[in-house]
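Colleague: no sequence on hand, only this structure:
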């Protein structure tokens, strides 16, 4: 039997007797293969495990760094990575071109399903007669927002734009979609949400995505709820909300924050609305922010929002927390990936490379936090060895 064939067969056997946490190997193998059998040595699952574990260690944010990380692994660590074993030469390490091709050519939707562990929608879910029949309690709250990878530019000079969805409770990214080159961020609304099970969940987003068709689809097809910000892109609706008799509506929720030289007070008023001429709208929300920063003049901002949740389904305090939680995706995803992983400075631009790198970075950030580390950089520094990274992600 040729040595190459033996190596390929061994890749599926080494470590096969172990049991992984929540089937990490099963999820990775579920990505399938887009490559032909001929000349294939390393399964996609193995290359994904290499990328994930290498990127976990601080300072390993480039393809060359992944190769250096692999070179420093022990025999036992290579066994746990399920690298192909050659009886003459030992465990075989993938080349830089192999590592790079995996990053650029792997389908990001499959990688997201394997690593982000999203709440996947049932292909044929039972549809209740009305949104209310799906249950009055909100199960979870998600935030949707876009991000530009400033260092990654396509051949036509366009920057890579990503739209992601994160769990407000944990900051965990659950799905991501790249904006088409001939489109804009609004067109990514449905593709990024379509695979997710959002029944009885609440989705928050900025004014850019406050579009009639989107909200109707979200409530009717996905059986979800929305809290939408209303600004100038919906002038008629904004004028309607601004004209409501807010002076007669009592303040329902007030929060105070102090930190980093800034004092901020937020008040929220909520009112039941009729004839809003917007899909499924049941409550209007007005949020006023008073902010005072050291060395600057005090500022005041008024933001209007609308939701399909009735007064009986969502308290003012809940809506205030959900509106503020929109920043979770910025603070715990975008900021961390830019500052800790250098996403804005990354020059990866080929095909699926930028999108897949963002998925790996989000996965590492969540794993580090789930392990009890308050700060992601400290968690990455704690994974200096490949064994620590393998243990972190639950590889047997």
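Modeller: Now that the structure is in, tell me what you want to look at. All figures in this text were calculated on a predicted structure; none of them were measured in a lab.

Colleague: all contacts plus neighbour counts: C-alpha atoms, from now on.
Modeller: Noted.

Colleague: helix/strand/coil for residue 32?
Modeller: Of the three states, residue 32 takes coil under DSSP: H, G, I helix; E, B strand; the rest coil.

Colleague: can you count the residues close to it?
Modeller: Other residues within reach of residue 32 by the criterion other Cα atoms under 10 Å amount to 12.

Colleague: how near is it to residue 43?
Modeller: 9 Å (Cα to Cα, to the nearest Å).

Colleague: which one's the longest strand in the protein?
Modeller: Counting residues, the longest strand found in the chain (DSSP state E) is strand 141-153.

Colleague: could you point out which element follows it?
Modeller: Sequence-wise, the next helix or strand downstream of strand 141-153 (DSSP states H and E) is strand 159-167.

Colleague: packing partners for that following strand?
Modeller: In this structure, strand 159-167 makes packing contacts with strand 141-153, strand 173-178, helix 189-193, helix 328-329, judged by 3 or more Cα pairs under 8 Å, 6 or more residues apart in numbering; DSSP states H and E.

Colleague: mind doing that once more with 7 Å?
Modeller: Using 3 or more Cα pairs under 7 Å, 6 or more residues apart in numbering; DSSP states H and E, the elements in contact with strand 159-167 are strand 141-153, strand 173-178.

Colleague: for residue 240, find the nearest of those.
Modeller: strand 141-153 (25.1 Å; Cα to Cα).

Colleague: in the stretch 51-200 of the chain, which spans are helices?
Modeller: Counting by DSSP state H, counting those that start in this stretch, the stretch 51-200 of the chain has helices at residues 63-71, 75-80, 96-105, 108-115, 189-193.

Colleague: deepest-packed of those, please.
Modeller: Comparing those by mean neighbour count (mean count of other Cα atoms under 10 Å), helix 108-115 comes out on top with a mean of 20.

Colleague: take the one below as the second:
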């Protein structure tokens, strides 16, 4: 989650420390030399530099300068030297720590950092996307890949995530996932799977957020009403084109108000309909079109 922020300097380490201090330490008080926050900060610094395994975390920690060990809070030995935690210590701590609590605090740090950067740019609205992603490398012989419902924004930084079990689906995790986040005035986008009226009403009424939702056949009444709008009489308001992967794509966008006097849409707090038409051409003879 922290990788895309770049290296953690002394200032960012100081900013992250209060969040990691809230993660409960599962170890007994007796025999501790390294605080939980110090171990987690070392792992975070190593991860943003590219460490991906326990051995790489330990190797990076061994090479860490004394100034960084001081910044993360490693205690000084009575002989006045500091030593980074060993591979065994790092593995024991990471194996015992509450993963949900750690994930929640890192997500809170990233969310606050995102809010601060958005406020620094005058007039910029926070935009957050809710989508389900399969966790790479989590598949086992006895289980499929773990499925995570992630919240990201334009920098693709994960603000919150939750594991979706095999006996449930992403829809049930929509509200618990967004509950800890401050969404006042933010714009939340999601696909048709999350276009559930109860969740959308909660998002607007409780979290005070705006939304862009994809409407498909799972909302038959709203889908039929949107398709019946006078799109042929509306001029195209925006176009974009891109080329890549040996194909050319173009998109055109039309918008139409859905106020009550125009008939309204059977979907909570809907006030604007957007129609996106995509045209994809891979060769002279191969062309596909899709309208959402």
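Modeller: Received it, and whenever you're ready, just let me know what you need. Since this is a predicted model, take the numbers as computed values, not measurements.

Colleague: let me see the TM-score of these two.
Modeller: With the length set by TM-score structural alignment, normalised by the length of structure 2, the two chains reach a TM-score of 0.80; 267 aligned residues with a Cα RMSD of 2.7 Å.

Colleague: sorry, back to before: output the helices and strands packed on strand 159-167 of structure 1 as CSV; include the columns mean neighbour count and distance to residue 184 of structure 1.
Modeller: Listed next are these as CSV, based on neighbours: other Cα atoms under 10 Å; distance: least, Cα to Cα, whole Å:
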stretch, mean neighbour count, distance to residue 184 of structure 1
strand 141-153, 21, 10
strand 173-178, 25, 10
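
Colleague: next, the angle strand 173-178 makes with the longest strand of structure 1.
Modeller: With axes from the mean of the first three to the mean of the last three Cα atoms, to 10 degrees applied, the angle from strand 141-153 of structure 1 to strand 173-178 works out at 40 degrees.

Colleague: mean shift between strand 141-153 of structure 1 and structure 2?
Modeller: In this overlay with structure 2, the average offset of strand 141-153 of structure 1 from its partner residues is 1.5 Å by mean Cα distance after the TM-score superposition for structure 1.

Colleague: packing partners for that strand?
Modeller: Taking 3+ Cα pairs under 7 Å, 6+ apart as contact, the helices and strands that strand 141-153 of structure 1 lies on are strand 159-167, strand 202-205.

Colleague: count the neighbours of the aligned residue in structure 1 for residue 44 of structure 2 for me.
Modeller: In structure 1, the residue matched to residue 44 of structure 2 (TM-score structural alignment) is residue 52. By other Cα under 10 Å, 22 other residues sit near residue 52 of structure 1.

Colleague: any idea which helix or strand carries the closest residue to residue 52 of structure 1 other than its chain neighbours?
Modeller: Nearest residue to residue 52 of structure 1 in three dimensions, chain neighbours excluded: residue 360, at 5.9 Å (Cα to Cα, 6 or more residues apart in numbering). If you go by DSSP H and E, residue 360 of structure 1 is part of helix 353-370.

Colleague: for that helix, packing partners?
Modeller: Where contact means 3+ Cα pairs under 7 Å, 6+ apart, helix 353-370 of structure 1 is packed against helix 96-105, helix 108-115, helix 376-381.

Colleague: Serialize the ones you listed to CSV and add fields for distance to residue 290 of structure 1.
Modeller: Converted to CSV, these look like this (distance: least, Cα to Cα, whole Å):
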stretch, distance to residue 290 of structure 1
helix 96-105, 46
helix 108-115, 39
helix 376-381, 31
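
Colleague: select, out of these, the one closest to residue 299 of structure 1.
Modeller: Closest approach to residue 299 of structure 1 among those (Cα to Cα): helix 376-381, 32.6 Å.

Colleague: now for that closest one, which elements pack on it?
Modeller: Applying 3+ Cα pairs under 7 Å, 6+ apart, one finds that helix 376-381 of structure 1 makes contact with helix 353-370.

Colleague: residue 93 of structure 2 corresponds to which position in structure 1?
Modeller: Residue 93 of structure 2 maps onto residue 102 in structure 1 when the alignment is built from TM-score structural alignment.

Colleague: where do the strands sit along the stretch 151-300 of structure 1?
Modeller: Assigned by DSSP state E, counting those that start in this stretch, the strands in the stretch 151-300 of structure 1 fall at 159-167, 173-178, 202-205, 225-230, 253-259, 262-272, 283-293, 299-307.
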